[in-house]
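Student: Just to be clear, the model below is a prediction. Sequence and coordinates:
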Amino acid sequence: MKKYESILKSKVQTKDSKSKLHPRNRNRKRYDLKALIEVTPELENYLKPNKLGEDSVDFSNPTAVKLLNKALLKHYYNIKYWEFPDNHLTPPIPGRADYIHRMADLLAEKNFGKIPTGDKVICFDIGVGASCIYPILGITEYDWNFIGSDIDKESIGSANQIIYNNDTLKEKIDLRLQKNSKDVIFGIIKEDEKFDLTICNPPFHSSTEEATKGTRRKIRNLTGKTSKNPMLNFAGVSNELVCDGGENKFIQNLVRESKKHSKNCFWYSTLVSKQSNLKGIYKVLDKVEAEVVRTIPMGTGNKSTRIVAWTFLTSAEQKEWVKERWKKQCD
């Protein structure tokens, strides 16, 4: 097995910062609750003292979590409309933003340290979800264009409504329905289509029972209490959280399918929540003969995760890609 390169986490931090977050993350410092309540007044109804007696959001309550993230998008990203059905996954904005920033850094490595921005950069979001969160962040931060796929029609419809009601997102996102639930990218990518990176937040659990156990554990960590019938504090319909074989099988399928489109994309990538899955993922990446594989540590609060990214492009092909797609716009 080849030696896998790892990108070290930044050590830049301040007293009030969430030190694991990327230096460019707008939510690196502690939440400014006063500013967030000004843009989303309902959030004030869901504050409660933390262990230090300070006002904090009730993270065990899904309504509170959704209002917090809506406020973050309004205050920091100028997103005026962010509505989607309550049964869908509410993504934590700081963690999602970190993924975008770290992939931007990965693109910059091959572009003389300068992050490529603007319309010529196309990002493929596998499983865009009802919240459309990765396109929102990628467009706001770097003005990238996006392709977003999902197997759920309701998610596609909801994401389209978010795009329609925010002028900054219009003409920037192409949403596509994945009609075959067994495929990840097959049927979505056109034969001659090029995109600069893929991002993916795969279903984490292999069964509903496993998802429920995870929620109980999360609530216990947040509140110190045990719940027999917990509500997911970030919600999520079944296809967002559960798939046959869980995260491990989903990512291995993605890797195999990416081989068939090896020259369509510069960097494929995915989140990998379970460190125990890395060995199997690396094994499949060896089998499909990925040219370069990177493992990028990431984390928020007490949670640690990582991005695994890979490319099939040779060094010469990478240089040609940069010259043809990014160089002119970055000069």
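Tutor: Great, that's in hand. Numbering: from 1, shown residues only.
Student: Please count neighbours and contacts with C-alpha atoms only from this point.
Tutor: Will do.
Student: What about this protein, which residue is the most distant from its middle?
Tutor: Note on the chain: the largest C-alpha distance from the chain mean falls to Gly53, namely 32.1 Å (C-alpha atoms, centre = their mean).
Student: Please report the distance of the residue positioned nearest the centre of the chain from Glu320.
Tutor: The chain has Arg96 as the residue nearest its centroid, 4.3 Å off, counting by C-alpha atoms, centre = their mean. Using C-alpha to C-alpha, to the nearest Å, Arg96 is found at 30 Å from Glu320.
Student: Also Tyr142?
Tutor: According to C-alpha to C-alpha, Tyr142 stands 22 Å off from Glu320.
Student: Looking at those two, which has the bigger crowd around it?
Tutor: Tyr142 (17 against 14; other C-alpha atoms under 10 Å).
Student: Below is structure B, check it against A:
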Amino acid sequence: MALNNYMHPRNVYKTPPDFAKLAKIYPEFSSVTIMDVSGKVTIDFKDPHSLRILTKCLLKSDFGVDIEIPEDRLVPTLPLRLNYVLWIEDLLLAIKRNDNVWGIDIGTGACAIYPVLAATKNKWNMIGTETDPESLLKAQENIDRNNLSYFIKLSKNTTTSLVQYLLDSELGQRFDFCMCNPPFYSSIQELCESRNPSRHPPKNGFTGSPQELVTEGGELEFCRKLIDESKVYKDRIIFFTTMVGHKYNLKELLNDLASEGIKHTHTEFCQGRVTRWGLAWTYQDHDIYKLVPPRDKLRKKSLPIAYQLTELPNRPYEIETCSEKIKEILNELQIEKKILSKRGKSISMHIKALKNTWSHQRRKRRLLKRQEEQEAKRMRSDSSGVNESSQNESLEKLQRVVNSAININHNNNNGSILESQVTENNISACQEPILQAFLKIFKKDDAILCEIEYLDGNAGKEGLHQIVQYIKNNWK
């Protein structure tokens, strides 16, 4: 389902662009358009070249700037970028900051898209930082071509810090905000496994270079590093902000800020079929949560499943013990897990299932036992002259039956029982998960609780309830 209804109310792209009109104005855009049988003008959104031309022409049409987007760099999605800028506008308007605004864009990229939008739309003064020399060169060319050097300065970051190196060199300069669109992934494999099949196939083609998409520790560690640096420079920047690509990372970052008593708020950036999240925090006197409250409450929220974990026989009733037991059960179900954080009284993890291994366990066991008994009976009734090859053939048949029984799956959409088409041999490194969830084990008073929140996946919330029931059934 398209999410345009949840886009920022001031975003001009709430109403989709008129491609036919755009094609008449820009011949280069006309060259990549397609007309369907109904006469509607569109483009191939899976073609990076078409995306590049579309973004270039929209920037010309709606913002009056001529931006060159390198073929080997990320094509910025304008509705998303504009959502972020508009949210920062909301933060600044809430504290009546609208004159002589100064901002920092961490990792500005080859297009310097955030500084360009901020400067052309709001006349904000921006400093864009970048570690990649080639992207920095292209960004400067774009700024010079559009005569934006009065508003936008670029700074090459040769350090491992995010804002420290800049603030140490810009002595005395105070900024209203910093913003960043951090690389979402910690590795190419994580990038490959990131999309779940419950969503429609990707509408847009893949663009971006490794340095734009991957960073050590992924976006969670990147954002935590920014939080750490913000503590040192809390008097130099009013609002620290970042985009977040994974909801489970947003939850962890919200916990990080809350645990240290740092005032914060967050929002959803909805556009097309994509949701991202914005996170902002401040050390100033502003009650940021009340001034700009979270926007994700506009849509129906998924309430977590919470229940108490009972004591295990002959094992201490501790967070670590319960965590190890849950890991054992998840391993039985072949559910992947990633520890997000360990605090004194809580452990958080992201869990991901590639196939349904938890549904209809009794049915699987009964079927397996029946097939084994039938096969054993048939083998006993065979004549004593059965040769070894026949026995091997029978064993192979039994193994196929066992594998078939194990792979019985539940189709959430219509409630029917289907035989899974997934086997160990065809699970590729880039297989999409059928369920992702956020799991937290924490101590409250003298009890240890487990809280599991559905994130996405076509197994749905029903699949998550089945996993919870499996954990309960196999706890002791």
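Tutor: Done, it's in. This is a predicted model, so every value here is computed, not measured.
Student: rewinding a little: tell me the counterpart of the residue nearest to the centre of the first structure in the second structure.
Tutor: Matched across to the second structure, Arg96 of the first structure falls on Arg81, judged by TM-score structural alignment.
Student: again with Pro85 of the first structure
Tutor: Using TM-score structural alignment, Pro85 of the first structure lines up with Pro70 in the second structure.
Student: burial measure for its match, as a count.
Tutor: Once other C-alpha under 10 Å is used to define contacts, Pro70 of the second structure is seen to have 15 neighbours.
Student: surely it meets Glu134?
Tutor: No. At 10.0 Å, Pro70 of the second structure and Glu134 do not qualify as touching, with contact defined as C-alpha atoms under 8 Å.
Student: Return every residue with contacts to both of these two.
Tutor: With contacts taken as C-alpha atoms under 8 Å, 6 or more residues apart in numbering, Pro70 of the second structure and Glu134 have Ala110 as neighbours in common.
Student: can you map out the strands along the stretch 151-300 of the first structure?
Tutor: Along the stretch 151-300 of the first structure, the stretches classed as strands by DSSP state E, counting those that start in this stretch are 173-177, 195-200, 265-272, 292-300.
Student: nearest to Phe59 of the first structure, of the ones you listed?
Tutor: Using C-alpha to C-alpha as the measure, strand 292-300 is the one of the strands of the stretch 151-300 of the first structure that comes nearest Phe59 of the first structure, at 14.1 Å.
Student: Quick check: which helices or strands does that closest one pack against?
Tutor: Judged by 3 or more C-alpha pairs under 8 Å, 6 or more residues apart in numbering; DSSP states H and E, the packing partners of strand 292-300 of the first structure are strand 5-6, helix 93-109, strand 303-311.
Student: Would you mind getting the angle between that strand and helix 93-109?
Tutor: Our comparison of strand 292-300 of the first structure with helix 93-109, counting by axes from the mean of the first three to the mean of the last three C-alpha atoms, to 10 degrees, yields an angle of 150 degrees.
Student: So what touches strand 292-300 of the first structure?
Tutor: Contact with strand 292-300 of the first structure is made by 4-9, 18, 20-21, 94-95, 98-99, 102, 285, 304-312, as judged by C-alpha under 8 Å, 6+ apart.
Student: Show the contacting residues for the match of Arg96 of the first structure.
Tutor: By C-alpha under 8 Å, 6+ apart, the contact set of Arg81 of the second structure is 113-114.
Student: hang on, the earlier thing: okay, the strands of the stretch 151-300 of the first structure, which one's buried deepest?
Tutor: The highest mean neighbour count among those, using mean count of other C-alpha atoms under 10 Å, belongs to strand 265-272: a mean of 24.
Student: Where does it end up in the second structure?
Tutor: Residue span in the second structure matched to strand 265-272 of the first structure, by TM-score structural alignment: 237-244.
Student: what's the mean distance for the matching stretch versus the first structure?
Tutor: Taken over the aligned residues, the distance from stretch 237-244 of the second structure to the first structure averages 0.6 Å (mean C-alpha distance after the TM-score superposition for the first structure).
Student: what does stretch 50-59 of the second structure give?
Tutor: Stretch 50-59 of the second structure, aligned to the first structure and superposed, deviates on average by 0.5 Å (mean C-alpha distance after the TM-score superposition for the first structure).
Student: What is the distance between that stretch and the centre of its chain?
Tutor: Mean-position distance between stretch 50-59 of the second structure and its chain equals 24 Å (C-alpha atoms, centre = their mean, to the nearest Å).
Student: Strands of the stretch 251-400 of the second structure, residue ranges please.
Tutor: If DSSP E, counting those that start in this stretch is used as the criterion, the strands of the stretch 251-400 of the second structure fall at 263-271, 274-282, 305-309, 335-343, 346-353.
Student: how many other residues sit next to Gly214 of the first structure?
Tutor: 16.
Student: Aligned against the first structure, show me the partner of Arg224 of the second structure.
Tutor: In the first structure, the residue matched to Arg224 of the second structure (TM-score structural alignment) is Gln252.
Student: if I look at the closest residue to its match other than its chain neighbours, how far off is Cys243 of the first structure?
Tutor: Among residues not flanking Gln252 of the first structure along the chain, Ile281 sits closest, at 5.9 Å (C-alpha to C-alpha, 6 or more residues apart in numbering). Here Ile281 of the first structure is placed at a distance of 17 Å from Cys243 of the first structure (C-alpha to C-alpha).
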